[in-house]
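Novice: let me see the structure of the following:
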Amino acid sequence: MIKTVVTPAEVQQLVREWRRQGIKVALVPTMGNLHAGHLALVKHAQTLGERVIVSIFVNPTQFNRPDDLVNYPRTLDKDMEKLISVGCDAVFTPEASAMYPSGGLATRVTVPGISDILEGEKRPGHFTGVATIVCKLFNLVQPDVALFGQKDFQQLMVIRQMVADLNMPIEIIELPTVRETDGLAMSSRNNYLNAEQRAIAPRLQQTLQATLQRLYAGDYTSYQDLQQWTMDELDSKGFKAEYIEIRRASDLLAPNPEDKDLVLLASAWLGKARLIDNIPFKLP
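Specialist: Okay, the predicted model is just below:
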């Protein structure tokens, strides 16, 4: 039976009880509106920890647009049904007043550098909100392992950097992006798409794959030209491309000629939905 805890004191007490029994704890942080990608994280967490706790908290400090926070889908009842169906042990569903008792980011965690580019540039303050809430969750739950999806590639890197810099004894596990059958990366923000837009949305991943094919074939003069071609392709298909970048997978900086481990990152608007996706790849 799933255990529901709401306050920080309750989640700390639950974890203390597990610890006294020598139980290994896995955490899956989410903002709810759970889909198959989240459930894949929970299922994998069950292979790594003896107890799995999922947090569901729509974190206000990581939203740079008030309308995005207001419209973010909240589906707690359905989320609980899904977590019960996969045998999750506990769910932590705090109120904002409990996570931010002083009303906001009085104390904040920042990860400079990696937080200031790409998504950080387009969404000012976003990664400070992410790092702060994940740090809070880590302090409350003190998990042995925490799991995140690769779709939010830069977020994952921010969290890894925070854990390393603060010497947190937590193993960060990433899982590949879970996709719909047509290739669209699963995301809560896909709910913003109407039927026509939903039919177009898979072309984001298709265009990124075409970009990668051109890159492997040597059909480009520079990364910058290839990135611009990709943006033009997306715009012609109904998107409003925000950025397309080829970066080093290790730190998301611009690659040097000798770099082989890279990632292709994309952000594009489709109607009211801001879609992100990525493809990590290795050059021969």
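
Novice: CA only for contacts and neighbour counts going forward, please
Specialist: Will do.

Novice: contacts only, for Gly32.
Specialist: Shown in contact with Gly32 (Cα atoms under 8 Å, 6 or more residues apart in numbering): Ile56, Phe57, Val58, Pro73, Arg74, Thr75, Leu76, Asp79.

Novice: farthest pair in these?
Specialist: Val58 and Asp79 (13.1 Å; Cα to Cα).

Novice: ok so, going back, so which of the contacts of Gly32 belong to strands?
Specialist: Among the contacts of Gly32, the ones falling in strands (DSSP state E) are Ile56.

Novice: confirm that Phe281 sits in a helix.
Specialist: No - secondary structure of Phe281 (DSSP: H, G, I helix; E, B strand; the rest coil): strand, not part of a helix.

Novice: my guess is it contacts Asp259, does it?
Specialist: No - contact criterion Cα atoms under 8 Å: Phe281 and Asp259 do not qualify, at 11.2 Å.

Novice: would you map the strands across the stretch 151-284 of the chain?
Specialist: All strands of the stretch 151-284 of the chain, identified by DSSP state E, counting those that start in this stretch, fall at 171-175, 240-248, 261-270, 273-282.

Novice: can I get the ones you listed in a markdown table with distance to Glu119 and mean neighbour count?
Specialist: As requested, these are exported to a markdown table (distance: least, Cα to Cα, whole Å; neighbours: other Cα atoms under 10 Å):
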| stretch | distance to Glu119 | mean neighbour count |
| --- | --- | --- |
| strand 171-175 | 19 | 15 |
| strand 240-248 | 9 | 20 |
| strand 261-270 | 8 | 21 |
| strand 273-282 | 9 | 18 |
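
Novice: to compare against the first, here's the next sequence to fold:
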Amino acid sequence: MVVFTEKDKLTPFIQNLKKEGKTIGFLPTMGALHDGHLSLAKASIAQNDYTVVSIFVNPTQFNNPEDLEKYPRTEENDIKLLTEIGVDFVYLPPVSDLYNKGEVAKVYDFDGIDKVMEGEFRPGHFDGVATVVAKLFRAVNPTKAYFGEKDFQQIRIIQEMVKQEQIDVEVVPMPIFRADNGLALSSRNMRLTSENLEAAPFIYQVLKEAVALKNKGKTPTEVIDFVKETFAQSAFELEYFTITDEEKLQPIDTFNTDVKTRGFIVAYAGDIRLIDNIQF
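Specialist: All right, here's what the predicted structure looks like:
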């Protein structure tokens, strides 16, 4: 495996491979890799001639400087894991390779999908995500890029960014990778106490119960009320639960078989913010 730290060396190298007709799969990450990341990398390896994984903790998507500082960094272990599964290239840039001094995130107009849910609670977050992913796409110039549906709203943002920036890449959503107990894998899970780690599967259990209620004919409002009441009696602090369509991410009043819908949840286990979602 080859590790690149400069896009000026990575980009022409990848361009030469593409001139030879090779396909390039890409997985952008912020490191602290887990089995969910590795499942995406394995999909890329299976579907492309070469696979690139980037490891970059992006400063422009953090609202809280303390969160940026606390974000786990495990580069040595990350590279070891990627080598073991057969990833071809890693892009491990310093901030200066992607951002000019003093540069801030580009401000996008995403027609409201960036203002709801995570966008409401983390203003400017998605501008930072879209800015860095656009930079990474231009550095790597991949054929396909892989993203986990745990961050479903982020996938919709990236799909819209690709249209606006006219970047020639196929965005490939992948199902949420869960532990055997149902907990959606996340780098943040590293920070859970053993007690909270044991209790955290409760979130997915409630999501499955919510889908069961929908299948019994309950309305979105009734399902949302059930989730709120269930969390009120738990050790978790519910930040939000909403049910939206998958396209515009707007709340729905009724379930309609012609419209794909998804329930989105954020809850705190201690001081760790956990996100998850489920299709209805």
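
Novice: and the TM-score, once the two are fitted together?
Specialist: Superposed pair, TM-score by TM-score structural alignment, normalised by the length of the second structure: 0.95. Supporting alignment: 278 aligned residues with a Cα RMSD of 1.5 Å.

Novice: one step back: make JSON lines out of the strands of the stretch 151-284 of the first structure and add distance to Gly104 of the first structure.
Specialist: Listed next are these as JSON lines, based on distance: least, Cα to Cα, whole Å:
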{"stretch": "strand 171-175", "distance to Gly104 of the first structure": "26"}
{"stretch": "strand 240-248", "distance to Gly104 of the first structure": "29"}
{"stretch": "strand 261-270", "distance to Gly104 of the first structure": "28"}
{"stretch": "strand 273-282", "distance to Gly104 of the first structure": "25"}
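
Novice: how far away is Gly148 of the second structure from Ala199 of the second structure?
Specialist: 23 Å (Cα to Cα, to the nearest Å).

Novice: so what touches stretch 270-280 of the second structure?
Specialist: 150-152, 184, 188, 191-192, 196, 203-204, 207-208, 211, 214, 236, 260-268.

Novice: helix or strand: which one has Ala26 of the first structure?
Specialist: Following DSSP states H and E, one finds Ala26 of the first structure within strand 25-30.

Novice: just want the angle from the helix or strand following that strand to strand 25-30.
Specialist: On the C-terminal side of strand 25-30 of the first structure, the nearest following helix or strand under DSSP H and E is helix 36-48. Using axes from the mean of the first three to the mean of the last three Cα atoms, to 10 degrees, the direction of helix 36-48 of the first structure lies 170 degrees away from that of strand 25-30.

Novice: buried sites along helix 36-48 of the first structure?
Specialist: Gly37, His38, Leu39, Ala40, Leu41, Val42, Ala45, Gln46, Leu48 (16 or more other Cα atoms under 10 Å).

Novice: now, which of those sits nearest Ala26 of the first structure?
Specialist: Using Cα to Cα, the buried residues of helix 36-48 of the first structure come closest to Ala26 of the first structure at Ala45, 5.9 Å.

Novice: for Asp116 of the first structure, see how far away that closest one is.
Specialist: From Ala45 of the first structure to Asp116 of the first structure the distance is 30 Å (Cα to Cα).

Novice: re earlier: elements contacting the strand holding Ala26 of the first structure?
Specialist: With contacts taken as 3 or more Cα pairs under 8 Å, 6 or more residues apart in numbering; DSSP states H and E, strand 25-30 of the first structure sits against helix 36-48, strand 51-56, helix 126-141, strand 145-149.

Novice: turn these into a markdown table, including distance to Ile159 of the first structure.
Specialist: Compiled in a markdown table, these are given as follows (distance: least, Cα to Cα, whole Å):
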| stretch | distance to Ile159 of the first structure |
| --- | --- |
| helix 36-48 | 16 |
| strand 51-56 | 16 |
| helix 126-141 | 6 |
| strand 145-149 | 9 |
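
Novice: returning to what we had before: out of the contacts of Gly32 of the first structure, which are inside helices?
Specialist: Counting by DSSP state H, the part of the contacts of Gly32 of the first structure found in helices is Leu76, Asp79.

Novice: now which of the contacts of Gly32 of the first structure would you call buried?
Specialist: Ile56, Phe57, Val58, Pro73, Arg74, Leu76, Asp79.
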